[in-house]
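Q: the following comprises the amino acid sequence and a computationally predicted model.
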Amino acid sequence: MSMTSRTITTDAIARCEAAPDLAIVEAVAIGEAESAGAARAIAKDRAFTLRKSVTDVSPDQVRTVDLQVQDTDEIFDPATDAPFQATERLHIECLPENAEAVVVDVTTAGGQIQSVHFHLHEDKHLELQNKAIRSAMERAREKAEQIASVEGLVLAEIQEATTKEVSTGLETIADEAFASSPDTNLHPAPITVSEGVEVVYELAEK
């Protein structure tokens, strides 16, 4: 391989953190009755009550994501003796600092909390992602420069640069930046964005 065609490949990983700026509270309203229609109507009425009870969010931040009616004979260890049970599932979006108040409003109104998820809005996630990529590129270049200097060479142009998937060791609904494990912890830790890069540099003589 000629000197002008020599290359070096390095990789690097960088991480950036930020406090979550979005909370999604998952709540359910349950209706129980002698018929499927009646159970559904009760669940919808209770869901309406939950919507009205949440005072820290606007109506368009509360949405129904699921509505199911089940024969209780098909439910393992049902909590009711009624033949039918309907469940309306709501997602309530709010600021992280308002999540606790939303939970209190829902439970006071007779609803049940399934989980509280903390996230980053898409624009904030993208900002952290870009920052992590820049940091990873800087680290990859530092590594390449150190290796090249040992051989008495310097870096020339970037021949190729690609991002790499970074394993977090966690099975979550999205990546590190966009999902937290479902729970009811109302004091979330910062969310981490991890990005990896692999960069191929051309080498030149000093």
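A: Right, received. Where do you want to start?

Q: use CA for all of it now, contacts and neighbours both
A: OK.

Q: leaving out chain neighbours, which residue sits closest to the residue nearest the centre of the chain?
A: Centroid-nearest residue in the chain, with CA atoms, centre = their mean: residue 179, separated by 1.7 Å. Counting by CA to CA, 6 or more residues apart in numbering, residue 119 is the residue found nearest to residue 179 once chain neighbours are left out, at 5.6 Å.

Q: residue 81 now?
A: That would be residue 72: by CA to CA, 6+ apart, it lies 7.8 Å from residue 81.

Q: then this one, side by side with the first:
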Amino acid sequence: MASRIITVDAVGRCEAVPDLATVEAFAVGEGQSASDARTTAKDRASSLRESITDVSTDQIRTVDLQVQDTDEMFDPVTDAPVQATEQLHIDCLPENAESVVVDVTNAGGQIQTVQFQFHEDKRRELQNKAINSAMERAREKAEQMAAAEGLAVAELQEATTKDVSTGIESIVDEALASSPDTDLHPAPITVSEGVEVVYELSEE
């Protein structure tokens, strides 16, 4: 006789205060040529780096440098024919995000977003806790369903995970622009993990 099985889904959650903030900033340069605009943008990006007091230089990295003809832009903010934009990612402690934003804007930079998240080791720790919680919930559900049929849960046959949350909180530039007093001290972030589990059933 074929073995009887039951398949259940469950979600486990784990909450913690984020331990990493990434400020996305831009330095914009204009010029009569691509070379001039690029040089101006890089100079302004260098000034931004020097203005940030709460992080070390190895926590500030350039992730993109774009050069555009302003006549091809939808709403250019300069009369110069060419504009260059250097995008920076600045990693810092969450409690330092506000001062980083202030330093960048005071130095003439622009803020795109502020993302709060977890370092990789912390994220994995929370994911493991959430998976354990999901597995416990899955077994509880399986036992409840099996008991209704006069059966018991026996061997675990298969288990797969499904991500249901990134564990990242973002504050976008519109929020930062609309309120200088935007709270840059985030609430705890919930990491969630889903599982699909297959159990063999047996007679009680």
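A: Everything's here; your move. Since we're looking at a predicted model, the values are computed, not measured.

Q: returning to what we had before: alignment lookup: the residue nearest to residue 81 of structure 1 to structure 2.
A: Applying TM-score structural alignment, one finds that residue 72 of structure 1 aligns to residue 70 in structure 2.

Q: same check, this time on residue 127 of structure 1
A: Aligned partner of residue 127 of structure 1 by TM-score structural alignment: residue 125.

Q: how close does that match get to residue 36 of structure 2?
A: 47 Å (CA to CA, to the nearest Å).

Q: comparing those two, which residue is more hemmed in?
A: Ranked by neighbour count (other CA atoms under 10 Å), residue 125 of structure 2 and residue 36 place residue 36 first, with 16 against 12.

Q: counterpart of the more buried one in structure 1?
A: So, by TM-score structural alignment, residue 36 of structure 2 is matched to residue 38.

Q: return the residues in contact with its match.
A: Neighbour list for residue 38 of structure 1: residue 32 [criterion: CA atoms under 8 Å, 6 or more residues apart in numbering].

Q: doesn't it belong to a helix?
A: Yes - under DSSP: H, G, I helix; E, B strand; the rest coil, residue 38 of structure 1 sits within a helix.

Q: quick one: map residue 4 of structure 2 onto structure 1.
A: In structure 1, residue 4 of structure 2 lands on residue 6 (TM-score structural alignment).

Q: list the contacts for the spatially closest residue to that match that is not a sequence neighbour?
A: Nearest non-adjacent residue to residue 6 of structure 1, counting by CA to CA, 6+ apart: residue 203, 5.6 Å away. Neighbouring residues of residue 203 of structure 1 by CA under 8 Å, 6+ apart: 3, 4, 5, 6, 7, 8, 148, 153, 154, 155, 156, 157.

Q: how much does the longest helix along structure 1 stray from structure 2?
A: If you go by DSSP state H, structure 1 has its longest helix at helix 122-150. Compared with structure 2 after the fit, helix 122-150 of structure 1 shows a mean deviation of 1.2 Å (mean CA distance after the TM-score superposition for structure 1).

Q: in that helix, what counts as buried?
A: Neighbour counts over helix 122-150 of structure 1 (16 or more other CA atoms under 10 Å) mark 124-125, 128-129, 131-133, 135-137, 139-141, 144-145, 147-148 as buried.

Q: quick check: the residue nearest to residue 29 of structure 2 when sequence neighbours are not counted vs residue 151 of structure 2, distance?
A: The shortest distance from residue 29 of structure 2 to any non-neighbouring residue, by CA to CA, 6+ apart, is to residue 41 (4.0 Å). Using CA to CA, residue 41 of structure 2 is found at 70 Å from residue 151 of structure 2.

Q: the two: which has the busier surroundings?
A: Taking residue 41 of structure 2 and residue 151 together and counting by other CA under 10 Å, residue 41 has the greater number of neighbours (26 against 16).

Q: where does the more buried one fall, helix, sheet strand or coil?
A: Residue 41 of structure 2 - assigned by three-state DSSP - is helix.

Q: re earlier: and the gap between the match of residue 72 of structure 1 and residue 64 of structure 2?
A: Taken as CA to CA, the span from residue 70 of structure 2 to residue 64 of structure 2 is 18 Å.

Q: ok, those two, which is more surrounded?
A: Set side by side, residue 70 of structure 2 and residue 64 show more neighbours around residue 70, with 18 against 11, by other CA under 10 Å.

Q: which residues touch that one?
A: 76, 78, 79, 80, 81, 82, 83 are the contacts of residue 70 of structure 2 under CA under 8 Å, 6+ apart.

Q: of those residues, buried ones?
A: 80, 81, 82, 83.

Q: what's the counterpart of the first one in structure 1?
A: With TM-score structural alignment as the criterion, the equivalent of residue 80 of structure 2 in structure 1 is residue 82.

Q: ok, and the closest non-adjacent residue to that match?
A: residue 33 (5.5 Å).

Q: okay, now that neighbour: neighbour count?
A: Counted with other CA under 10 Å, residue 33 of structure 1 comes out at 19.

Q: okay then, goodbye and thanks.
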